[in-house]
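Undergrad: My questions concern the predicted model and sequence given below.
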Amino acid sequence: MTGNPAHPARPLIGITTYREQTRFGAWNSSADVLHATYARSVEAAGGVAVLLPPQNLGAVEVMARLDALILTGGADVDPARYGAAPHPRTQSPRHDRDAWEWSLLDAAEAAGRPVLGICRGLQLMAVRGGGTLEQHLPDVVGHSEHAPAPGAFGWTPIRTEAASLVRRLIGEETQVNCAHHQSVALHPGFEVSARAADGTIEAIEDPDRPFWLAVQWHPEYGDDYGLFRGLVAAAAGGSAASSAR
């Protein structure tokens, strides 16, 4: 980035969006939408939010102009991408998002951009690395506290791993809001950096990259912007740890 040294440019943070049938004003149409909490969290952390709707081409060009990437929550990743048959509770795949966000990750990796995955974003990052998912978490942990009802968050205590980036950004223990019925099972290339009390993987990070981090919860709905500040600091060319609490 360039800018006046006295007023350095704010990093441009790309955020992937949903594509949904949406009613707004007099219209009921397919629209590219995203919860405003994502952009507000980026702004609060000192970045500029740039929304990235699903597209067929352009990931390389987009990442050449952006300083970091956030992969947002949403529908389940297509099980075919990790060689599995769909579970009866797995949602219909969104092939446009899977392909676009996969391409964005390829481009971000090639360009050396920091990445923060959130919920579905964590799962896509793990699958792209050769991992697999538990397609219906209640089958594994015996409860639905991670996603108690449609449109409702569960509250889950987590503990972060010592010396991990996520610990430096949010602390050793905290309670997080989550809404996921799937979870990561295998995660080649990533280290687990946080777990819930029931053992569910809640954060992973790539130890070979300065900021390639993903969390299973929804930090954009909280009031602790540590993860976003870390991403913005890394996007600005600084140390994510410098933004830690």
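TA: Now that the structure is in, tell me what you want to look at.
Undergrad: going forward, measure contacts between C-alpha atoms and count neighbours the same way
TA: Will do.
Undergrad: got a list of contacts for the helix ranked longest in the chain?
TA: Using DSSP state H, we find that the single longest helix of the chain is helix 95-111. Residues lying outside helix 95-111 but in contact with it, judged by Cα atoms under 8 Å, 6 or more residues apart in numbering, are 16, 18, 54-57, 59-60, 63-64, 68-69, 71, 77-78, 114-115, 124-125, 128.
Undergrad: The structure to be compared is supplied as follows:
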Amino acid sequence: MSRPLIGVSTYRESARWGVWELEAALLPIGYPRLVQAAGGLAALLPPDDPAAAAATVARLDGVVIAGGPDVEPVRYGAAPEPRTGPPARDRDAWELALIDAALASGTPLLGICRGMQLLNVALGGTLVQHLDGHVEDTGVFGTHPVTPVASTRYGDLVPSESAVPTYHHQAVDRLGSGLVASAHARDGTVEAVELPGAHWVLGVQWHPEMGEDLRVMRALVRAAKPASS
């Protein structure tokens, strides 16, 4: 049986290896490892022309929008606040186009951290530009408990409270059109969102690639059907 091909969006950053220091398509190894452990094949999707997104998604069985820098506030009609990071406009444009293409085609879609925030923005939602308590220390992943909402896709996957790896200072504010919250932190922060219905669309605010819980990624891989099958 063919393993579903799951595209994962990437950073575009300067990186150093060996004698080289060059611009690179960069992605923490946890993402492809998570896809592979869940039974999928991982394909990297570096920033590209947004016009190519639909054709790209058409060749994939599932899409993961990875974590990364803050979404540029202009994308949701806001001015940047002092603690909002510098924009990554090529990623914003490319990943929003990937989300739009996945939603239009019914391709299973998972947003992780920034990816969940972009999913919300793509559907007309807004973000909180800074909140405290969800970063343990600079460059250090923390953990905190997340409580599922019963009778949601996420609640069915993970029916009880669980500790998740976390590192973010922004979060969902107003939900995008059609989205429902399917998990919360103890302080009320929305920790998962989804689109109800037949199409598999889920966003999680934490970083499953930094943990050992495969349930969310396994669900995406199960929902993804190889185009050749």
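TA: Arrived safely. The shown structure was predicted, so the numbers you read here are calculated from the model rather than taken from an experiment.
Undergrad: coming back round to it: so where is the longest helix of structure 1 in structure 2?
TA: On the basis of TM-score structural alignment, helix 95-111 of structure 1 is assigned to residues 89-105 in structure 2.
Undergrad: Which positions within that stretch qualify as buried?
TA: 90-103 (16 or more other Cα atoms under 10 Å).
Undergrad: which one among those gets closest to residue 179 of structure 2?
TA: When these are compared for distance to residue 179 of structure 2, the smallest value, 12.3 Å, is given by residue 103; criterion: Cα to Cα.
Undergrad: From residue 195 of structure 2, how far out is the closest one?
TA: In this view, residue 103 of structure 2 and residue 195 of structure 2 are 10 Å apart by Cα to Cα, to the nearest Å.
Undergrad: Which neighbours do those two have in common?
TA: Taking Cα under 8 Å, 6+ apart as the contact definition, residue 103 of structure 2 and residue 195 share the neighbouring residues residue 201.
Undergrad: Would you state the helices of structure 1 in chain order?
TA: For structure 1, the helices defined by DSSP H cover 36-44, 59-65, 95-111, 120-128, 138-141, 165-170, 226-235.
Undergrad: Residue 43 of structure 1 corresponds to which position in structure 2?
TA: Using TM-score structural alignment, the partner of residue 43 of structure 1 in structure 2 is residue 36.
Undergrad: Oops, could you answer that again for residue 220 of structure 1 instead?
TA: When structure 2 is aligned by TM-score structural alignment, residue 220 of structure 1 is paired with residue 209.
Undergrad: re the thing from before, I'd like to know which of the buried residues of stretch 89-105 of structure 2 is nearest to residue 203 of structure 2.
TA: For those, the residue nearest residue 203 of structure 2 by Cα to Cα is residue 99; the value is 11.4 Å.
Undergrad: any idea how far residue 105 of structure 2 is from that closest one?
TA: For residue 99 of structure 2, the distance to residue 105 of structure 2 (Cα to Cα) stands at 10 Å.
Undergrad: Repeat that for residue 202 of structure 2.
TA: Remark: distance between residue 202 of structure 2 and residue 105 of structure 2 (Cα to Cα) = 15 Å.
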